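Peer 1: with the input below, show me the fold.
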Amino acid sequence: MNNNSYIPTANLSGLRCEDNSLHEEAIHQAQANLIDGLTATRLAAAFQALSDPTRVRLISALLEQELCVHDLAAVLGMSQSATSHQLRVLRALGLVRTRKEGRIVYYALDDEHIRELFQRGLEHIRHQQNFQLP
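Peer 2: As a prediction, this is how the structure comes out:
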């Protein structure tokens, strides 16, 4: 099992709907609000990128300021090559952007939505005190 994709399910056993009837109004409302397949695929790709702890830490490092790859590598204690590889993934998905100043390339969060998404996720994890990895 890949620990990066661990999802706790211990507390979910025994939950079963005993009424097989459909709730038509609820179904129609859910269908009306359902996102299209392409949007779902793009969103899943962004969340998949955030399933890697290194990339999550990179996002964390960029919350308050832009940094170059050398600085990010030092912050995370990683090689420049490994850091650059992870930044390419985040950039390809539109989660970070770059700005070049002379010979230095700076990385920053693409927009405020990324910061908000990260902070909401962090609040959620901190709120769930029972959530523990194996």
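Peer 1: only C-alpha atoms for contact and neighbour calcs from this point on.
Peer 2: Noted.
Peer 1: end-to-end on stretch 89-97?
Peer 2: 11 Å (CA to CA, to the nearest Å).
Peer 1: contacting residues for the most centrally placed residue in the chain?
Peer 2: Central residue of the chain (CA atoms, centre = their mean): Leu50, 3.0 Å from the mean position. By CA atoms under 8 Å, 6 or more residues apart in numbering, the contact set of Leu50 is Val56.
Peer 1: to what extent is Val69 buried, counted in neighbours?
Peer 2: Other residues lying near Val69 total 20 when counted by other CA atoms under 10 Å.
Peer 1: this one next, for a side-by-side:
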Amino acid sequence: MHLTEPPDGTTEDAARLEQRHRALNENHGVCDAIAALPSGETMHAWVTRFALLADPTRLTLLLCIHAAGEICVSDLAVAAGLKDTTTSQALRLLRAQGLVATQRAGRVVRYRLADETVHALLHEVVGHQVSL
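Peer 2: Next up, the predicted model:
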């Protein structure tokens, strides 16, 4: 796609197109902003990751795992105040997306964070809690 073409492929009116040309030629901030945008595939991955974090149940589980390091499903359910089945379903999704991993010790399966970016983000969030 050329920088002056709209991303959706529609035609812009002449005034809007002229404004875009002027911004690209006069304002390097616009070029920097455009250059900073990730590829569509990367953007989709970010959206998926943020959507997983936006769910209160999954975020609660991730925060509990972050604090515990490794924890089994039943202990995690107690810590999060959830039913075992609810916990297992959420963990299944988090595992499928690579945010958590498991380690089996006999019949006990322990969960841990597997995504370093999410781990760092949770560490940052816990360190900067805000009250609304």
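Peer 1: returning to that earlier point: the aligned residue in structure 2 for the residue nearest to the centre of structure 1: helix or strand, and which one exactly?
Peer 2: Here Leu50 of structure 1 is matched to Leu53 in structure 2, going by TM-score structural alignment. Under the criterion DSSP states H and E, the helix or strand holding Leu53 of structure 2 is helix 40-54.
Peer 1: buried ones in that helix?
Peer 2: Under the neighbour-count criterion of 16 or more other CA atoms under 10 Å, helix 40-54 of structure 2 has 49, 52-53 buried.
Peer 1: just how off-centre is that helix within its chain?
Peer 2: 5 Å (CA atoms, centre = their mean, to the nearest Å).
Peer 1: packing partners of the following helix or strand past that helix?
Peer 2: Sequence order places helix 56-68 as the next helix or strand after helix 40-54 of structure 2, per DSSP H and E. Judged by 3 or more CA pairs under 8 Å, 6 or more residues apart in numbering; DSSP states H and E, the packing partners of helix 56-68 of structure 2 are helix 40-54, helix 73-80, helix 84-96, strand 108-113, helix 116-127.
Peer 1: could you redo the last one with a cut-off of 7 Å?
Peer 2: Contact analysis of helix 56-68 of structure 2 by 3 or more CA pairs under 7 Å, 6 or more residues apart in numbering; DSSP states H and E lists helix 73-80, strand 108-113 as its packing neighbours.
Peer 1: could I get the buried residue list for that helix?
Peer 2: Applying a neighbour-count criterion of 16+ other CA under 10 Å, the buried positions in helix 56-68 of structure 2 are 57-66.
Peer 1: kindly report the same for stretch 18-25 of structure 2.
Peer 2: Applying 16+ other CA under 10 Å to stretch 18-25 of structure 2 flags 20, 24 as buried.
Peer 1: go on, stretch 107-124 of structure 1?
Peer 2: By neighbour count, and taking 16+ other CA under 10 Å as the criterion, the buried residues in stretch 107-124 of structure 1 are 107-110, 114-115, 118.
Peer 1: what is the nearest of those residues to His70 of structure 1?
Peer 2: Minimum distance to His70 of structure 1 across those is 10.6 Å, recorded for Tyr107 (CA to CA).
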